Structure formats: structure tokens, C-alpha cells
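> Have a look at this prediction, sequence included:
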Amino acid sequence: MGIADPHPFTRYEFFEALEESRSAVPRQGWQPLHLTLEHNGNIDGILPLYLKAHSQGEYVFDHAWADALERAGGRYYPKLQSAVPFTPVTGHRLLVAQTADTHATRAALLNGGAAAVAESGCSSLHITFPKEDEWRAAETHGYLLRTDRQFHWENKGYGTFDHFLAELSSSKRKNLRKERAAVRDAGITFDWLTGSDITEAHWDKFFGFYMDTGNRKWGKPYLTRDFFSRIGQSMAEQILLIFARRGPEVIAGALNLFGEGVLFGRHWGASEYVPFLHFETCYYQAIDFAIAQKLSKVEAGAQGEHKLLRGYAPVATYSAHFIAHEGLRRAVANYLEAEREAVADNITELSAAAPFKKTD
């Protein structure tokens, strides 16, 4: 959809909110060190880059690599990370201006990133969740290739949620209807809030949900309250807050962003347990919104094989890694070759178990 519908997580406003809100800053182990390529006074390309002293908030796990190098007497940290902090969403990492040559600019950014490893004294550079073509380009510049998988829902031109359900097998269709009915019978209704409808009071409520979930899942939520105000002020037109209510009381919420024809689910939380409320708020309401807005896809975040039975299919995700230490590089290269095969096999197996009707 182009410039009029930008990818929300590679907008300047999103990175600014992360850094100005003190969410992605040196104190949290994310020191901004963005690599820019300039030509005749113009910025032709940007590689979003952070100097890191840990491997938290990345969703591509390299702790075993760090342990191996340090056991061998080396030093893994600091390292360089090209990523959208705390965001396991595929998008461009080699950001190229419209007026620049894409191939040449990507090559310069990849070479510049590799040079930055040596110049900064870091062990490595990790580019996480790039587009597949960027990932393949990285290999030609000495980067090791890694894959993983997520679960995404694809809109095949559905007019309604029931139209989508009609493509599922009878038993799976019945199960989804049962889950949705259980939430409805519990007296839960939903609000979709976008743009100027989102107020600071809504952010206050959502932040409470976010903090509760974050404290229980990983011990220390990454994002500050100020971050949510900042994205609400600068990019509200690409934000969807889904609130679950019982009467006047909001009991759960999910934060989504959308752009490039895709709805990206990010965070959720609830003040009480209601059976199937998580599935309804994060997955089924997201599908409803995507159908209503004619979006092509819903990306529901990292991990979660439970999404498969709810119509979300396994897809590959990518990362590229430049490792300076020759011994570690050889070991990781061998490991990644086997891991890529295992991920591909896993995606094939999961796809065969998808809930859709079987066709000859």
C-alpha cells in the first residue's frame, strides 16, 4: 500500500517514542547507534542499530552462543543488534530512501554493519525479523542465516467471520463457535478504538493490563507509560485498542498496530480470568477487524502453537548474524544449517495439521 499506509514499526515516530520514553535506552541495555548512509547531503539508507550488553527483548535467542564463547574465554557482549526493540514483527531493516539505488544501498548498509562490529569491538551483529529478500542479501555479505516460525492469519477475501469459519473442518468450526459463545454468554462485549477516540484514560487502563501481564510473564515490562502516550499522539491512526467490557467495566485489552495492509497484535492483559477471553480479544476480534477493514493478514506475535487450531498458519521468520570470532562462527554456521532444516520440517508438519478442510 506504500507511503500512504506505512509499516508502523519502522516509522520514525515509533523509534522516537521508544527512545524518548526511556524504554529503549542505555539504562535498559539498548544504546541507540543507528547507522546512516549519506550521499550529497541526503540520507540514502538507515540500519536501525543498538549496542547491547544482554540479549533481552529480542525474541531471537542467542544465549547459548554467548555461553559458548564465554566458556572458551571470549567475550560475547557488547554486541550490535539491528531490530525494532521488543517487537518480533517482520519488516524492513535495511531502510532505503525512494531516490536511492536499493541494491547498492543495501550492500553498503550490510558492509557498514559488519565494519561496525570491528570498529566498536563487538562480537557480532544480529539483524532480526528482516524481510526475506533482505535476509538473502545478507548472506552474500558474510552473514549467517537463521529461521524460526510464527503463526499468521491470511484474509482470503472473506466477507464475514462466518465466511472464514466455512473453510474450517466441521469439528474445528464448532470449537471456535463454542469459544466465542462462551465469551458472549459471560456478558462480555468489545470496543474498537482507533485514532482520536483513544484518550489518556484509555492508555491508563491499558497500561495496567500491560504491567500485570509483563510482570507475570517476564518479570520486568519493557515499555514505560510515556511510550503509550507518545505513540497515541504521533501515530494513533495506525493503532487499534480492543477493550473487553462487562457492562461499564473494562476487564481486558489488546494493543494492535496496522499498516501495509496487516494488523499486528502486540500486547494484551486482563484484570480477571474469563474462559477463552484471550483467544477472543487477541485472535478473533483481530480477524473481525481485518475482515471489516479488508486487511490482508493478521500477525499475532511470537510463538503460540495454540494459534494453529484457530486458523493462524505457520510461516517462516528470518534473522541474519555477522559473527567476528572464527571459531564461534563455524560452530554457529553448522548449528544453523541443521536448525533451518528442522524449522522447515516443523512448518510442514504444522501446516498438515491446520484446521482447514482437506482438499484433493
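Structure received. Numbers count the residues shown, from 1 in each chain.

> contacts, neighbours, all on C-alpha from now
OK.

> any idea which element the residue lying closest to residue 20 once chain neighbours are set aside lies in?
Closest residue to residue 20 in three dimensions, ignoring its sequence neighbours and counting by Cα to Cα, 6 or more residues apart in numbering: residue 227, at 7.9 Å. Assigned by DSSP states H and E, residue 227 belongs to helix 225-234.

> put this beside the first:
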Amino acid sequence: MSRRSCLLACLLLIAGAVSASPAKLFRQGNRAYAEKRFDDAINAYMEAAAVMPESVEIYYNLGNAQYRANVPEEAMASYEYAASMAETDAMRSRSWYNLGNCMVKAAEGLREADPQAAVSYFRQAAWFYRLALDYDHNYSNAAYNLEMTQLIAAGIEQQISDEEERAKQENELFAYIREKLEEFITRQGQLLETSDTGESQRILERETLELAVFMQESGLSVDIDLPDGTKRAGPLKDPFEHTAEAADAMARPDQPAALAELIAALGAVPEDPNQQDSESDEDSEDQEDYDMDYEESDEEADMYEAADPFGDFSEYEEIRGVPPPNQTEMDILAEEIRNQERRKEKRSGEYKAVEKDW
């Protein structure tokens, strides 16, 4: 069931229990919103919408309250409904604009856990800002947010690219270390079988020590400081320690201990990080994108891609937020009168050719 269908179903359930006029409920919602009691505002607006589902202003303000209550998914449905019902370009523009802001809020919540999904949401936000500009070419906030979402999305994509390159380099490093350790294990096993502690053992000792130094110089064998003040072991910490112990055992010489340490070092080397990344990518593909029912032509895609700003995105201003409700009880009463007149005209037109309708 779509977001819009769910919203309408909820309102139908509420409608039977509502007795106050929509104008009064609307006024209560505005008062609660002004006092930052967003849950109360949501309840009042939903009750008003149950009585007067044709009101664009009610759904628009309901979306504002849901956005401020940090339920952007619900706000998306309200703004989409308001945009679809709006009779003026100004209301359509502001509904699409606020829907873009909801996408930004959803994207911000995913930046750490799923950067690729965050990029998708930022790109969708940009699309809604373009829609807002289509209906109001002078909407400066929409133009500003369009540029900022493109900029932020480009920055996250660059971070993803950098992380993929880092993972690739680490994987190549780990593959080299695994290859050397496998070679050392074979050679140490042969030396153990022949009890050879001479020159061949000393050469292997030197090469094993050089590999341990190589791990240390990579910077991946030390603890990593985390933002919360804790530490996490570097991916090569255990392989380095076991390899260094193997070199010490060879120097004594203690061939069985050296072989055991080499085997332990090989087992501690991380697996291919790109393999793990690919599994994560498959999971992220299952993320359901917002259904916009929109197909962008190749020409439009090229135009928007060329317009994307790529620069220093390390510092940027916040996305400009949702404007507060600015409708009054007089606005909604006037709309109620207009809707009643339209319904009367519709009914008279439908029954015009029928003498009796019972």
C-alpha cells in the first residue's frame, strides 16, 4: 500500500469520531505548532483532514508538523497529497520543496550507515527542488537547496570512491602478505622436516623479520583511535605480532614454534574487504527508493549532470528548512465554502439528465 493510501485510510478511521469543525481543529493545530507541540498539531490536523479531505492547506500544515516531529516518511505522504490537490502553482511549488526537505532529512540519517542510499535520497531531493522551481522560477530557497543537495551528493560520492580505492589498496596489501606467509610456511615446514637450522633458516628468519617490519610501516598494525575515545585494533596488529614472534622463534632456533606462529599470522590476515563491500552493496540495492513515477530523459540527465557543482564541499550551509504554517482559519473556511460550491456544481451536473435519483 502506498504512503498516500495509508494516510487516507487512517483519516477515514478518524472521521467518524470527529465532531469539531475543521476550521477550529485547524486553528488548534496551528496553535500547537507555534508552541512546538508537534504531536498535538499532527493530531489536530489529521482530525481536520478527516472532516475536510479536500483541503490542501490542512495537508500542507500536517506535513510541516510531521517534518518537525521527525517523521519525514509520513510528511512525504502529506506533501505529495497537498501537491497533487493544489490549485495554485505557489502551493505546488512549496509542497514539492518541502518534500525535497524530507528527502534531505532521510538522507542525513543514512550518511554514516549507508552512504550510497544517502546519495540516492539527496539526488531525489534535488529532483523535487527542480519541481518546485518549475512552478515558481523565483523560489530562491529551492534554487539554493538544489545546488546544495547536488554538492553534498557529489561529496559523498567522492568519499565513497576514496573509500573504495583505499579498500582496493588494502586488499592488494593483504594479498601480498598472505602470499609471503604461505611461502614462508612451506619453507619452514621443509626446514623442520630436515632439521635444517643453517643458512636457509637464517635467510628465512631475515625475510620473516622484513615482512614484520613491512606490516609495521604500513600503519595498519597499531590501534586505531575512534571518535568516541575508544580504540580498535588495526587489521594487521595480530598478523604483525605473530610474524615477529615467528622471526624470534627462528633465531633461537625453535622451528615448531616458528611454524605455528607463521600459521597463526596467516589466519589473522583480513579477508578481501572488497568481497565484504560487494555484499553490502547488494543489501543496499534492496533499499526501496521513493516512487516518483518519473522518467528522466537522456537529454535532461545530461543537462542536470553538467549543472552539478563540484568544488570544495568541506564547508557548506545547512539545507534551508520547512517554512512554518501561514494559513489562517479564514483561509480554510473560504476553501471549505469553495469546495462545497464545487461539490454542488458537480452533483447538479451529474444528475442533470436524471429525473429522480432514488
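Sure thing, it's come through. This structure is a prediction, so every number in the text was calculated from the model and none was measured.

> TM-score of the superposed pair?
Aligned and superposed, the two chains score 0.24 in TM-score terms (TM-score structural alignment, normalised by the length of structure 2); 149 aligned residues with a Cα RMSD of 7.2 Å.

> quick one: the residue nearest to residue 20 of structure 1 from residue 16 of structure 1, how far?
To residue 16 of structure 1, residue 227 of structure 1 is 9 Å away according to Cα to Cα, to the nearest Å.

> what helices or strands is the helix holding residue 227 of structure 1 leaning on?
For helix 225-234 of structure 1, the packing partners by 3 or more Cα pairs under 8 Å, 6 or more residues apart in numbering; DSSP states H and E come out as helix 12-20, helix 200-217.

> Let me know the next secondary structure element after the shortest one.
Put plainly, it is helix 12-20 of structure 1. Following helix 12-20 of structure 1 in sequence, per DSSP H and E, is strand 30-32.

> show me where the stretch 51-200 of structure 2 has helices.
Taking DSSP state H, counting those that start in this stretch, the helices of the stretch 51-200 of structure 2 run over residues 56-68, 72-85, 89-108, 115-135, 140-194, 199-217.

> got the angle for the first one vs helix 89-108?
Using axes from the mean of the first three to the mean of the last three Cα atoms, to 10 degrees, the inter-axis angle of helix 56-68 of structure 2 relative to helix 89-108 is 20 degrees.

> and helix 56-68 of structure 2, how far out from the chain's middle?
From the chain centre to the centre of helix 56-68 of structure 2 is a distance of 23 Å (Cα atoms, centre = their mean, to the nearest Å).

> Would you mind pulling up the elements that it packs against?
Helix 56-68 of structure 2 sits against helix 38-51, helix 72-85, helix 89-108, with contacts defined as 3+ Cα pairs under 8 Å, 6+ apart.

> ok, now the longest one?
Using 3+ Cα pairs under 8 Å, 6+ apart, the elements in contact with helix 140-194 of structure 2 are helix 115-135, helix 199-217, helix 255-268, helix 273-285.

> again, but for the last one
Helix 199-217 of structure 2 sits against helix 140-194, helix 237-251, with contacts defined as 3+ Cα pairs under 8 Å, 6+ apart.

> hmm, who's touching it?
177, 184, 187-188, 191, 221-222, 236, 240-241, 243-244, 246-248, 250-251 (Cα atoms under 8 Å, 6 or more residues apart in numbering).

> hang on, the earlier thing: nearest to residue 336 of structure 2, of the helices and strands packed on helix 140-194 of structure 2?
Ranking those by proximity to residue 336 of structure 2 (Cα to Cα) places helix 115-135 first, at 24.5 Å.

> Any figure for the gap between residue 269 of structure 1 and residue 253 of structure 1?
From residue 269 of structure 1 to residue 253 of structure 1 the distance is 6 Å (Cα to Cα).

> ditto for residue 20 of structure 1
Shown here: residue 20 of structure 1 relative to residue 253 of structure 1, a distance of 25 Å by Cα to Cα.

> Tabulate the helices and strands packed on helix 56-68 of structure 2 (JSON lines), appending distance to residue 131 of structure 2 and mean neighbour count.
Output for these, formatted as JSON lines (distance: least, Cα to Cα, whole Å; neighbours: other Cα atoms under 10 Å):
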{"stretch": "helix 38-51", "distance to residue 131 of structure 2": "25", "mean neighbour count": "24"}
{"stretch": "helix 72-85", "distance to residue 131 of structure 2": "11", "mean neighbour count": "23"}
{"stretch": "helix 89-108", "distance to residue 131 of structure 2": "6", "mean neighbour count": "25"}
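
> any chance of these in CSV, with distance to residue 300 of structure 2 too?
As requested, those are exported to CSV (distance: least, Cα to Cα, whole Å):
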stretch, distance to residue 300 of structure 2
helix 38-51, 37
helix 72-85, 23
helix 89-108, 19
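
> Could I get the full set of strands for the stretch 51-200 of structure 1?
79-82, 95-96, 124-128, 144-154, 188-194 (DSSP state E, counting those that start in this stretch).
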